[in-house]
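Novice: Have a look; sequence and predicted model below, questions after that.
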Amino acid sequence: MSEEFNQEKTPEQGKKVKKEKNTLAMLMSGVAGGVIVALFTGGIFINMMNDEQATTAEDSQQKEQAEQTTTEEVLPTANLTNQSSNSIGSAVEKVSDAVVGVSNIQQISLWEESDAAGTGSGVIYKKDDEYAYVATNNHVVEGAQELEVILTNGEHVEANVLGTDALTDLAVLRIPNDQVETVAELGSSDKLTVGDTAIAIGNPLGQDFAGSVTQGIISGLDRAVDIDLNNDSQPDWTTNVIQTDAAINPGNSGGALINTNGKVIGINSMKIAQSQVEGIGFAIPIDDAKPVIDQLETGNEVVRPFIGISAIDLSTVPQRHIQETLQLDESVEQGVVIAQVEPKSPAEEAGLKQYDVVTKVNDKNIESMLDLKKYLYNETEVGEEVTISFYREGNLQTATLALSNQNTK
């Protein structure tokens, strides 16, 4: 699923599960280091030497023709370059005033006054008769006691959080609209192709470099990035993101990734934080972000189906426990082992118990908790009945349960 706050601020800690099997975790950061990309175009230089003793009229005519041809070939190229620069400049001008700073204000200690714990970016995407609405990253606003939006005119405006969602790393803020003149136009990310121009706008390293613009291309689409919310080295979610080589630095998170028409195609979110890696940044596709933003704007959390279990992947269970405690034979290789069933949850009502090994939901094979969450969140709805296939003491059984709302469990 960054940095200013993913690395600027440690997420909420969860209990770490002891593992008897090593797990490889990918450390992601949204704000570590920038990339300077230089493009060099080479020219062909031809040295022509004249014979000082004998130069014919035919030679002179050929030279003039060559110079005319060279001029005709170079001028269109220069015009194309100017057109490209003008296109990018126009796109940036169209949306830049809608990309704002977001200051996360916290009291660091009892003896100190509240101060900005970090600064990210945001995008004004909507305005009504009273308010303007800002989309940003969840990690930008996480833990804030107060929030300020810094407009491009330098004004600091108090902001209210309408809703946040950790899994998609999105948040929506609201500010008074009296000083807001520009609203970003949301485009579409579904029709992007690798190689398209991508332009990132944000506030790298804080307000000193507010409104910075970096240009690159769409490097990849539908990239899967694992998100570990509780720092237990196990993915809690896998998010699909746009990969770009446009420089994304500390403070860029929550800013806009736009196309050459000045339309927002993504919300900048993170970057791989490894010293040997350059030019790999990620943005949340705007078509994925829109439905989440719509829900958050209403002041509600994102509704997701809920079963009511905590579980671990069967692949992490020592072999002796698979045989002795779970009583599984070698034919059962994948699934999740229920560690706890929440009281009054759909799982409890369906009769699921600790040590049950869930292997299927409906016809979907479940190999991990990530599989289970992805299937529930993407393929089912609250109130829907699903069939759970599970092993108990080595025997295959099924149970039917009605999914509830995760946020009203």
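Specialist: That came through, no problem.

Novice: From here on, just use CA atoms for contacts and neighbour counts.
Specialist: Will do.

Novice: For the top strand by length along the chain, list every residue counted as buried.
Specialist: Ranked by residue count and defined by DSSP state E, the top strand of the chain is strand 212-227. In terms of neighbour count (16 or more other C-alpha atoms under 10 Å), strand 212-227 has its buried residues at 213, 214, 215, 216, 217, 218, 219, 220, 221, 225, 226, 227.

Novice: same check, this time on stretch 113-121
Specialist: 116, 117, 118, 119, 120, 121.

Novice: Okay, helices next: where are they in the stretch 251-400 of the chain?
Specialist: 286-297, 319-324, 346-349, 369-379 (DSSP state H, counting those that start in this stretch).

Novice: Those into TSV, with extra columns for distance to residue 308?
Specialist: As requested, the helices of the stretch 251-400 of the chain are exported to TSV (distance: least, C-alpha to C-alpha, whole Å):
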stretch	distance to residue 308
helix 286-297	23
helix 319-324	23
helix 346-349	6
helix 369-379	12
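
Novice: and of the ones you listed, who's closest to residue 194?
Specialist: Between residue 194 and the helices of the stretch 251-400 of the chain, the shortest gap by C-alpha to C-alpha is with helix 286-297, which sits at 16.1 Å.

Novice: take the one below as the second:
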Amino acid sequence: MYPYDDYDKQNNTPRDNYTTRGSYQWNNPQQQVQWDGSTYRSYGSQQPGGYNSSSSGPEPPKGPKKRTVTKILCGVLACLMISAGSVGGFVALVNNGYVTLNGGAASSSASSSQAPASSSILTTPTTTTKAGSLTAQEIAKKVIPSVVCIQNYQVSQSLSLQRRSGSDESAVAPASEGSGIIISSDGYIVTNAHVVSGADSLKVILSDGKSHEAKLIGSDTVTDLAVVKIQATGLTAAELGSSSSLQVADTVMAIGNPGGLEFNSSVTIGYVSALNREITNSENGYTMKCIQTDAAINPGNSGGALVNSTGQVIGINSSKIVAEGYEGLGFAIPIDDAKPIIEDLKKYGYVKDRAMLGISGQFVDTMISRLYGLPVGYYVSSAVNPSVSAAGIEAGDVITKIDGKQINSSTVLTSAIAAKKPGETVSLSVTRPKTGKTFTASVTLAQSTGS
């Protein structure tokens, strides 16, 4: 399932759950690589062949033993000089680049006394360093002051705990906790909508421990984004980057409060596992293309920052897969998609001029189509837009086309609606499986406030 991972302090569990998906089994056996290096063999010393003289002349006279020893010593010294000269010459050839060892090119300026330069285990010959890249320590130092803890207090929760414990309000624990990112020095903070959902009051705790009461400026359940504000100035605002420049395998850092305030300002490091992962909100059917990362994201990290190698926020951590057998599958809302939503929430308290069809249901793919005898398209479970009902569309119908375009994926419908404004009309091709009836309906799009 795709639960949005705010932390439920009462039950010690994630609070919101998303659509259950089938499990995936990764079959990735570790490959063993056998290195076949050069084999060096030792050859025995070759004995020189003997000279068998056939001369019948007299044997030369034998000299004294001292003369024989002297000759032996001279021979040994000569061999040593020749060997030393050969080794010295060989080294000179290597140093001057005329001879290569193990297939590597020798530098003409290299000295035999110089050790090879050490390399980081984090780099490879194909690794490139982005301009302005910071060390992990520098990134953490830069961004941690911009990430806060957000506590969600609810009246029902407070009264229940007070009756049970007999304590005053100051001892009441928050209903849930999450994270947020300071986006302006005068106190505007962006977080997830599910972090502030149902709150009667909100508290923001800065990284230095100072706390402030927060006011909800706007919340959008469609994109799961919200903006709150505290009365403070001189805050350290995060630097917002661009998610469009991200590449798979880029290094990223997640900063937030896993488990709440107890583990505030925690840092995890990982990679961009994938881009444009389609995550569908089961409550409203809205699909967002998210950043997938293996940087550890836990309950309480919701609303926290996902930053790049230069310390810029490129994503807002929002969800993860929580299911047996899954690990390292976290998702963040791309900052490029979040920016216009944030601006609307600051100005209007809702997302302005965003259209919606006003139906809920699910996409029928080819497999479901075969199993249940339904056409491929969008199955209608219910409708909240009066124009949908007025056009004759009922629960159980399947929308197969929108403005003549075949609905053959889950994003076709949402993408077509996103390109329009409230009040505009769309033409829908509809099939009623119960009777086999097909018809065309014209529907006026409604305003989606996301509240």
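Specialist: Right, received. Where do you want to start? Being a predicted model, the structure only gives us computed values, none of them experimental.

Novice: And the TM-score between these chains?
Specialist: Superposed pair, TM-score by TM-score structural alignment, normalised by the length of structure 1: 0.72. Supporting alignment: 351 aligned residues with a C-alpha RMSD of 4.0 Å.

Novice: and which of the buried residues of stretch 113-121 of structure 1 is nearest residue 139 of structure 1?
Specialist: Looking across the buried residues of stretch 113-121 of structure 1 and measuring by C-alpha to C-alpha, the closest to residue 139 of structure 1 is residue 120, at 9.1 Å.

Novice: How is the alignment partner in structure 2 of the closest one assigned, secondary-structure-wise?
Specialist: Aligning on TM-score structural alignment places residue 120 of structure 1 opposite residue 178 in structure 2. Following DSSP: H, G, I helix; E, B strand; the rest coil, residue 178 of structure 2 is assigned to strand.

Novice: ok, residue 178 of structure 2 touching residue 147?
Specialist: No: the pair residue 178 of structure 2 and residue 147 fails to qualify as a contact (C-alpha atoms under 8 Å) at a distance of 10.6 Å.

Novice: tally of neighbours for the closest residue to the match of residue 120 of structure 1 other than its chain neighbours?
Specialist: Residue nearest to residue 178 of structure 2 in three dimensions, not counting chain neighbours: residue 300, with 4.3 Å by C-alpha to C-alpha, 6 or more residues apart in numbering. Neighbourhood size, residue 300 of structure 2 [other C-alpha atoms under 10 Å]: 33.

Novice: Determine the number of other residues adjacent to the closest residue to residue 409 of structure 1 other than its chain neighbours.
Specialist: Leaving out its chain neighbours, the residue that sits closest to residue 409 of structure 1 by C-alpha to C-alpha, 6+ apart is residue 345, at 6.8 Å. Applying other C-alpha under 10 Å, we find 19 residues neighbouring residue 345 of structure 1.

Novice: if I look at the counterpart of residue 345 of structure 1 in structure 2, how far off is residue 451 of structure 2?
Specialist: In structure 2, the residue paired with residue 345 of structure 1 is residue 386, using TM-score structural alignment. Between residue 386 of structure 2 and residue 451 of structure 2 the computed distance is 18 Å (C-alpha to C-alpha, to the nearest Å).

Novice: Ok, residue 299 of structure 2 next?
Specialist: If you go by C-alpha to C-alpha, the gap between residue 299 of structure 2 and residue 451 of structure 2 works out to 23 Å.

Novice: Which one's more surrounded, those two?
Specialist: More neighbours surround residue 299 than the other of residue 299 of structure 2 and residue 451, with 28 against 12 (other C-alpha under 10 Å).

Novice: Could you find the counterpart of that one in structure 1?
Specialist: In structure 1, residue 299 of structure 2 lands on residue 250 (TM-score structural alignment).

Novice: helix or strand for its match, which one?
Specialist: Under the criterion DSSP states H and E, no helix or strand holds residue 250 of structure 1.

Novice: Compile the buried residues of stretch 113-121 of structure 1 into a markdown table and extend it with columns for distance to residue 170 of structure 1.
Specialist: Below are the buried residues of stretch 113-121 of structure 1 laid out as a markdown table (distance: C-alpha to C-alpha, whole Å):
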| residue | distance to residue 170 of structure 1 |
| --- | --- |
| 116 | 20 |
| 117 | 19 |
| 118 | 17 |
| 119 | 15 |
| 120 | 13 |
| 121 | 12 |
